[in-house]
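Asks: Output the structure for:
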Amino acid sequence: SFRLQMTLENMNHLKFIPHKDYTANRLVSGLLQLPSNTSLVIDETLLEQGQLDTPGVHNVAALSNLITWQKVDYDFSYHQMEFPCNINVLITSEGRSLLPADCQIHLQPQLIPPNMEEYMNSLLSTVLPSVLNKFRIYLTLLRFLDYSISDEITKAVEDDFVEMRKNDPQSITADDLHQLLIVARFLSLSAGQTTLSRERWLRAKQLESLRRTRLQQQKCVNGNEL
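Replies: Below is the predicted model:
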């Protein structure tokens, strides 16, 4: 994983995309030149008031391009080339993000410690490194499991989607169905199940309903609409 602190200083001065140095005749790496399957955590809560310079605007565009299209530009001065990537992106922000996102979730913490960093460090200190390593192995193996949806469940999903469209034709789209299927897949695999069950599908729908309800309840955070 890689954490990007989205401060004005970093956005205006860091090099996000690789560029060709013709004097040294080599390619200079950029921050977004990350290994496949990297989890990129963007901390937008650190973004203070101020102005993005031209490099900062270009860096925001580079992040948006990576998130939306999973592509990173390589700057060869006279032209740019796009290279595909496979980066998972998580954005933390206090309101609506500057960056595009497929899914927005308004967090409702049940516990707010006075010092979050100390609290998290205390939690991590109680978990043995061997246990953490088992978690990593478990999550890695889940990516390689075969996954399928039976004809029966496919029909049930189609019927549910038709009903959802009937009840809310303005906001329910094919993209929402795609997102629900992704959530259902992750729920199934996290439980070690390689086929989608009716139970997991209903749980995915429930989570999506809760997510939408939270966003409706929290129309505005710190002056930024969600």
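Asks: For the rest of this, base every contact and every neighbour count on C-alpha atoms.
Replies: OK.
Asks: Spatially nearest residue to residue 73, not counting backbone neighbours?
Replies: residue 82 (4.5 Å; Cα to Cα, 6 or more residues apart in numbering).
Asks: Show me the strands in this protein, by range?
Replies: In the chain, the segments counted as strands under DSSP state E are 2-5, 19-21, 26-28, 39-43, 71-75, 80-84, 88-92, 220-221, 224-225.
Asks: among those strands, which is the most enclosed?
Replies: strand 71-75 (a mean of 21; mean count of other Cα atoms under 10 Å).
Asks: angle of that one against strand 80-84?
Replies: On the basis of axes from the mean of the first three to the mean of the last three Cα atoms, to 10 degrees, strand 71-75 is oriented at 150 degrees to strand 80-84.
Asks: quick one: strand 71-75 to chain centroid distance?
Replies: Taking Cα atoms, centre = their mean, to the nearest Å, one finds strand 71-75 lying 20 Å from the centre of the chain it belongs to.
Asks: Please provide the structure for the following sequence as well, for comparison with the first:
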Amino acid sequence: MMSSLQLSDGTVVVLDETSLEPGQVGTEGVTNLAALNSLMSLQKVPYDFGFYKMDFEVDHPTISLSARGSVVPAGAVVPVVVDACGGTSSGSEDQALLARLRIYLEATRRTELSLDDKSSALAEEDFVKARQQGQAVTGEDFHRMLTIARLTALSLGDEAMTASHWSHMKDLEARVAARVQQLASGATTGGRRTAAGGGVPAAAAAAPAAGATPISPGGQAGPLNAIPENE
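Replies: Below you'll find the model as predicted:
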């Protein structure tokens, strides 16, 4: 039987959790949630052949949209601020933009990225300093930060991650943390959850991109299960 997750590599999976309501999850639902968890956290899809089960590695960038907390794990959680005053464009302009975006995304996904010794040392130093200061930074956090820094470099068309990319990643992390705190504050006080720029933010959970294999402090590729490979 054809599975909803039986897709070609590179297919983006978007999970819409915005309409979920409290209720009971049956046996089939639990199995489906387990499959989604495997997809998000390991980039593996389980197959049940009746006589035996087997996991297959996939390349499915996955995004989960939720108005509250997500029911599936994620490598990154970002409160999204919706701009209600966004402009509109004609259909032809939209198609032209989509065509350019597809070329851009394909090019960045296929770009090989290197990590020099200076950038690696800076990342390690930041990680050690954070641990010494008592911050709750885990090895998985470190892998995720390196992944985002590498994605930053790739998004700019660069072939090497530098200190500027690492600094930009830290700025992004601070901005996300500020949004998360603002969202939590709005929920606590019972007020309307809004953020700068207007609009009610929704949480977008994503797994990092296939071109962003986790890098260990020594510059080698980290384990596949250290952080999801797709975003």
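Asks: Would you mind finding the match for the residue nearest to residue 73 of structure 1 in structure 2?
Replies: Here residue 82 of structure 1 is matched to residue 55 in structure 2, going by TM-score structural alignment.
Asks: And for residue 219 of structure 1?
Replies: Using TM-score structural alignment, the equivalent of residue 219 of structure 1 in structure 2 is residue 184.
Asks: what about that match, neighbour count?
Replies: 13 (other Cα atoms under 10 Å).
Asks: likewise residue 189 of structure 2?
Replies: Other residues close to residue 189 of structure 2 by other Cα under 10 Å number 9.
Asks: isn't residue 180 of structure 1 right up against residue 209?
Replies: No. At 10.5 Å, residue 180 of structure 1 and residue 209 do not qualify as touching, with contact defined as Cα atoms under 8 Å.
Asks: Which one's more surrounded, those two?
Replies: residue 180 (20 against 11).
Asks: List the contacts of the more buried one.
Replies: With contact taken as Cα atoms under 8 Å, 6 or more residues apart in numbering, residue 180 of structure 1 is in contact with 204-205, 208.
Asks: thinking again about what came up before, state the distance from the match of residue 219 of structure 1 to residue 43 of structure 2.
Replies: Relative to residue 43 of structure 2, residue 184 of structure 2 is positioned 30 Å away (Cα to Cα, to the nearest Å).
Asks: next one: residue 206 of structure 2
Replies: 12 Å.
Asks: now do residue 146 of structure 2
Replies: From residue 146 of structure 2 to residue 43 of structure 2 the distance is 18 Å (Cα to Cα).
Asks: With respect to residue 65 of structure 1, which of the contacts of residue 180 of structure 1 is nearest?
Replies: residue 208 (25.9 Å; Cα to Cα).
Asks: what's the closest non-adjacent residue to the closest one?
Replies: Spatial nearest neighbour of residue 208 of structure 1, chain neighbours left out: residue 180 (7.4 Å); criterion: Cα to Cα, 6+ apart.
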